[in-house]
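Undergrad: sequence first, predicted coordinates after that:
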Amino acid sequence: MKTRVLGRTGATISEIGFGAWQIGGSWGDVSEEDGRRALHAALDSGITFIDTADVYGDGRSEKIIAAVLKERGGEKPFVATKAGRRLNPHVADGYTGANIEAFIDRSLANLGVETLDLVQLHCPPTEVYYRPEVFGALDRLVTKGKIRHYGVSVEKVEEALKAIEYPGVSTVQIIYNIFRQRPHDLFFAEAKKKNVGVIVRVPLASGLLSGRIGKETVFAADDHRNFNRHGDAFDVGETFAGVPFEVALEAVDELRALVPADMPMAQFALRWILEQDAVSVVIPGARNAAQAQSNAAASALAPIDDATMGAIAALYERLIKVHVHQRW
């Protein structure tokens, strides 16, 4: 497993991380036991970065992580969580110092630690990025010792660029994959310039870039790929990267010809992301141990050649860009 440095945090972490949304909820039936096995497999494969949130299963994800790490003992991985989406309604005025601290106290209890490695504002309304007092509240929580570092999880490149104007923002989590290429136009260069860590989520476009989803695939009622296809529950960009399902399937079919015969498409899609040196870590999810192991194996792959990278860029320009590029 290769490592990279997580921006201003200075932490050296595995370049493939473990996204713990799936073991929390909203991905159909993933049992707690499967979640534990997936996390154990990821850690056994050399993964040293875990990303979760207080709303994943209403704390279930954080609690599973705490239980697994307690069971394993030894040196702990770097655990990032998120806060803010427990607000109801989820509006900018809810991002007060008191509310944020209450969310952090809950995550401290769920994870069984005295200090959180990293807390990210969880895709707050755009207006929050224009409120310095919110980031001042996070600075005070660092001083209190409740958090070591803080960052943001964003929906839009605009939000990412605004967030890194604040000197205390150590990391930005953003959607970036073969179907969502805009971040490398400007944001990655600015993040590198300011030594901000970049955490890439939704790397497989909700499983589309695994190549295992087709027109006939049926998703469970409690799977966001069923209930959030049109953004009914949260930003539609979080589901299939915001690409219309039929369009995405057409692009995946064309992409197959570019993937080496002996390589799973999911690993190829992860390797494509790792071509960007501004990326600190990519956080695919896993429903079971086999998926976690396969994800981790992407770190050992050779770089993708220039001709293939060019073909992927052309595919994006022709089929995908019009649907997503200016929206996020």
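TA: Arrived safely, thanks for sending.
Undergrad: from here on, contacts and neighbour counts on C-alpha atoms
TA: OK.
Undergrad: and the residue nearest to the spatial centre of the chain, what does it touch?
TA: The centroid of the chain falls nearest to Arg201 when counting by Cα atoms, centre = their mean (2.5 Å). Contacts for Arg201 (Cα atoms under 8 Å, 6 or more residues apart in numbering) come out as 19, 173-176, 282-284.
Undergrad: can you tell me which of those has the most neighbours?
TA: For the contacts of Arg201, the largest number of neighbours (other Cα atoms under 10 Å) sits with Val282, at 30 neighbours.
Undergrad: what is the burial count for the closest residue to Ile178 other than its chain neighbours?
TA: Closest residue to Ile178 apart from its sequence neighbours, by Cα to Cα, 6 or more residues apart in numbering: Ala269 at 6.9 Å. Neighbour count of Ala269, defined by other Cα under 10 Å: 21.
Undergrad: right, and the helix or strand after the top helix by length along the chain?
TA: In the chain, taking DSSP state H as the definition, the longest helix is helix 97-111. Downstream of helix 97-111, the next assigned helix or strand under DSSP states H and E is strand 116-122.
Undergrad: that following strand packs against which elements?
TA: For strand 116-122, the packing partners by 3 or more Cα pairs under 8 Å, 6 or more residues apart in numbering; DSSP states H and E come out as strand 78-83, strand 147-153.
Undergrad: now that strand, how far from the centre of its chain.
TA: Offset of strand 116-122 from its chain centre (Cα atoms, centre = their mean, to the nearest Å): 12 Å.
Undergrad: cool, and stretch 189-200?
TA: 15 Å.
Undergrad: run through who's touching it.
TA: So stretch 189-200 is contacted by 5-9, 161, 164, 169-176, 188, 278-283 (Cα under 8 Å, 6+ apart).
Undergrad: and it, what's buried?
TA: For stretch 189-200, burial by neighbour count (16 or more other Cα atoms under 10 Å) applies to 190-191, 195-200.
Undergrad: as JSON lines, those residues with secondary structure and distance to Arg229 would be great.
TA: Listed next are those as JSON lines, based on DSSP: H, G, I helix; E, B strand; the rest coil; distance: Cα to Cα, whole Å:
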{"residue": "Glu190", "secondary structure": "helix", "distance to Arg229": "32"}
{"residue": "Ala191", "secondary structure": "helix", "distance to Arg229": "30"}
{"residue": "Asn195", "secondary structure": "coil", "distance to Arg229": "35"}
{"residue": "Val196", "secondary structure": "coil", "distance to Arg229": "31"}
{"residue": "Gly197", "secondary structure": "strand", "distance to Arg229": "30"}
{"residue": "Val198", "secondary structure": "strand", "distance to Arg229": "26"}
{"residue": "Ile199", "secondary structure": "strand", "distance to Arg229": "24"}
{"residue": "Val200", "secondary structure": "strand", "distance to Arg229": "21"}
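Undergrad: second structure follows, compare the two:
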Amino acid sequence: MKKRRFGKTDVMVSEISLGTWQLGSKWGDPFDAKVAQETLEGATAQDINCYDTADVYQGGASEEAIGQYIKTLDEKPFVITKTGRRLNPHVAEGYNEENIRYFIDDSRKRLDVESLDMVLLHCPPTDVYYNPDVFKLLDTLKEEGKITHYGVSIEKVEEGLKAMEYEGVAAIEVIFNMFRLRPLELLFEQAKKNDVAIIVRVPLASGLLTGKYTKKTTFSPGDHRTFNRNGEAFDKGETFSGVDYELGLEAVEELKKVFPNQNLAQIALRWILMFDAVSTVIPGASKAEHIISNAEAAELPPLTKKQMKAVEDIYNKYIKDPVHYLW
């Protein structure tokens, strides 16, 4: 597995890392510790040295499983965890010292570490980015040795640009894929200028870019692809990247013509790796075999200029209006 520099942290991370929203389960299914263990072992076998988790994933079980697993390894992976979504209601006022300290200490306990490698604010309300006290607190937590690095997971490009005004921000996690091109316009440029790592999440548009779904595909009631298509539970951009499902299927059929007889999921990951602002991509996996397929994407040859232009043309025709302007 090739490694990339993780911005100003100077840590070298695998190009393809492991997103653990689904660790030990499929969306909407109960957590299974055995499946989680097998998935993490599969990541190690593919030389993946970076995991992305959050305190709300599987009610904390994702962090606990990772914490237990990394104790069995000689070389410790770089663990990114996110904080803030346990707030109910999830409002800017909740991002205060008492709550953040409580959440950070809880994550330290579940991961069983003195210092968290990287903490990201977990898609906080936009007003949080305009509150310097939040970022001063994160600086204090670094000084206290409770966290080593920090950054933000964002919904909107605007939030990432604002976050980079704070010198301590070392990483930005953002949705970026063949159906979400806006980060290319300014965010990536500024991230490179400020030496801020870019973590790409939702790289397969909630599975839409695997090319395996049809109009007849159904998802379980507990799957966000069933209940959040219009943002009923959280930002709709998290589900299919905010793309209308049936329109997305049309665009996928066009992509298949550009990449005939190829694994579209792997192509979608390789497309993201064409951009040097990207430090790592975090596709999720609910089975070890998914990890093997994801890792193989990094070994594919670079896409041609013609192929890259074709992807852009499909985006402009099917996706850009209105998705481009919402996030």
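TA: Good, I have the coordinates. All of these numbers come straight from a predicted model, not from anything done at the bench.
Undergrad: superposed, how do the two chains score by TM?
TA: The TM-score (TM-score structural alignment, normalised by the length of the second structure) is 0.98; 326 aligned residues with a Cα RMSD of 1.1 Å.
Undergrad: neighbours around Ser107 of the first structure, how many?
TA: By other Cα under 10 Å, the residues close to Ser107 of the first structure number 25.
Undergrad: which SS class is the nearest residue to it once chain neighbours are set aside?
TA: Spatially, and ignoring its direct neighbours in sequence, Ser107 of the first structure is nearest to Asp54 (6.2 Å; Cα to Cα, 6+ apart). Following DSSP: H, G, I helix; E, B strand; the rest coil, we place Asp54 of the first structure in the coil state.
Undergrad: identify the residues contacting Asp54 of the first structure.
TA: Shown in contact with Asp54 of the first structure (Cα under 8 Å, 6+ apart): 61-62, 81-83, 86, 103, 106-107.
Undergrad: out of the residues you listed, which is most surrounded?
TA: For the contacts of Asp54 of the first structure, the largest number of neighbours (other Cα under 10 Å) sits with Glu62, at 29 neighbours.
Undergrad: hang on, it packs against Asn110?
TA: Yes. Counting by Cα atoms under 8 Å, Glu62 of the first structure touches Asn110, with 5.7 Å between them.
Undergrad: on that earlier part again, so where in the second structure does the longest helix of the first structure end up aligned?
TA: On the second structure, the counterpart of helix 97-111 of the first structure by TM-score structural alignment is residues 97-111.
Undergrad: can you give me the strands in the stretch 151-300 of the second structure?
TA: 169-175, 197-201, 278-281 (DSSP state E, counting those that start in this stretch).
Undergrad: how much does the shortest one stray from the first structure?
TA: Pointing back at strand 278-281 of the second structure there. Following the fit onto the first structure, the mean deviation recorded for strand 278-281 of the second structure is 0.3 Å by mean Cα distance after the TM-score superposition for the first structure.
Undergrad: also the longest one?
TA: Here strand 169-175 of the second structure is compared with the first structure after superposition; its mean distance to the aligned residues, by mean Cα distance after the TM-score superposition for the first structure, is 0.2 Å.
Undergrad: quick one: map Ala233 of the first structure onto the second structure.
TA: Matched across to the second structure, Ala233 of the first structure falls on Ala233, judged by TM-score structural alignment.
Undergrad: what's the closest non-adjacent residue to its match?
TA: Ala233 of the second structure sits nearest to Phe227 (Cα to Cα, 6+ apart), 7.4 Å away.
Undergrad: that neighbour reaches Asp235, doesn't it?
TA: No. At 11.7 Å, Phe227 of the second structure does not count as touching Asp235 under the criterion of Cα under 8 Å.
Undergrad: who touches both of those two?
TA: Common neighbours of Phe227 of the second structure and Asp235 (Cα under 8 Å, 6+ apart) do not exist.
Undergrad: Ala241 of the first structure: neighbouring residues, count only.
TA: By other Cα under 10 Å, neighbour count at Ala241 of the first structure equals 27.
Undergrad: look up how far Pro132 of the first structure lies from the spatially closest residue to it that is not a sequence neighbour.
TA: Nearest non-adjacent residue to Ala241 of the first structure, counting by Cα to Cα, 6+ apart: Ala205, 5.0 Å away. The spacing between Ala205 of the first structure and Pro132 of the first structure, counted by Cα to Cα, to the nearest Å, is 32 Å.
Undergrad: what's Asn230 of the second structure in contact with, if anything?
TA: Asn230 of the second structure sits next to Lys236 when contact means Cα under 8 Å, 6+ apart.
Undergrad: quick one: it from Leu204 of the second structure, how far?
TA: On the measure of Cα to Cα, Asn230 of the second structure and Leu204 of the second structure end up 18 Å apart.
Undergrad: equivalent analysis for Ala233 of the second structure, please.
TA: 20 Å.
Undergrad: and if you look at Tyr130 of the second structure?
TA: To Leu204 of the second structure, Tyr130 of the second structure is 31 Å away according to Cα to Cα.
Undergrad: pick out whichever of the two has more residues nearby.
TA: The residue with more neighbours, out of Tyr130 of the second structure and Leu204, is Leu204; 26 against 14, by other Cα under 10 Å.
Undergrad: who's in contact with the more buried one?
TA: Going by Cα under 8 Å, 6+ apart, the list of residues near Leu204 of the second structure reads 177, 210, 265, 268-269, 283.
Undergrad: do the same with Gly46 of the first structure
TA: By Cα under 8 Å, 6+ apart, the neighbours of Gly46 of the first structure are 1, 14, 296.
Undergrad: how about a cut-off of 10 Å?
TA: Residues in contact with Gly46 of the first structure (Cα atoms under 10 Å, 6 or more residues apart in numbering) are 1-3, 13-17, 77, 293, 296-297.
Undergrad: Glu15 of the second structure now?
TA: 1-6, 48-50, 199, 269-270, 273, 278-282, 295, 297-298.
Undergrad: neighbours of the closest residue to it other than its chain neighbours, just the number please.
TA: Residue nearest to Glu15 of the second structure in three dimensions, not counting chain neighbours: Thr280, with 4.6 Å by Cα to Cα, 6+ apart. Burial measure for Thr280 of the second structure: 27 neighbouring residues, criterion other Cα under 10 Å.
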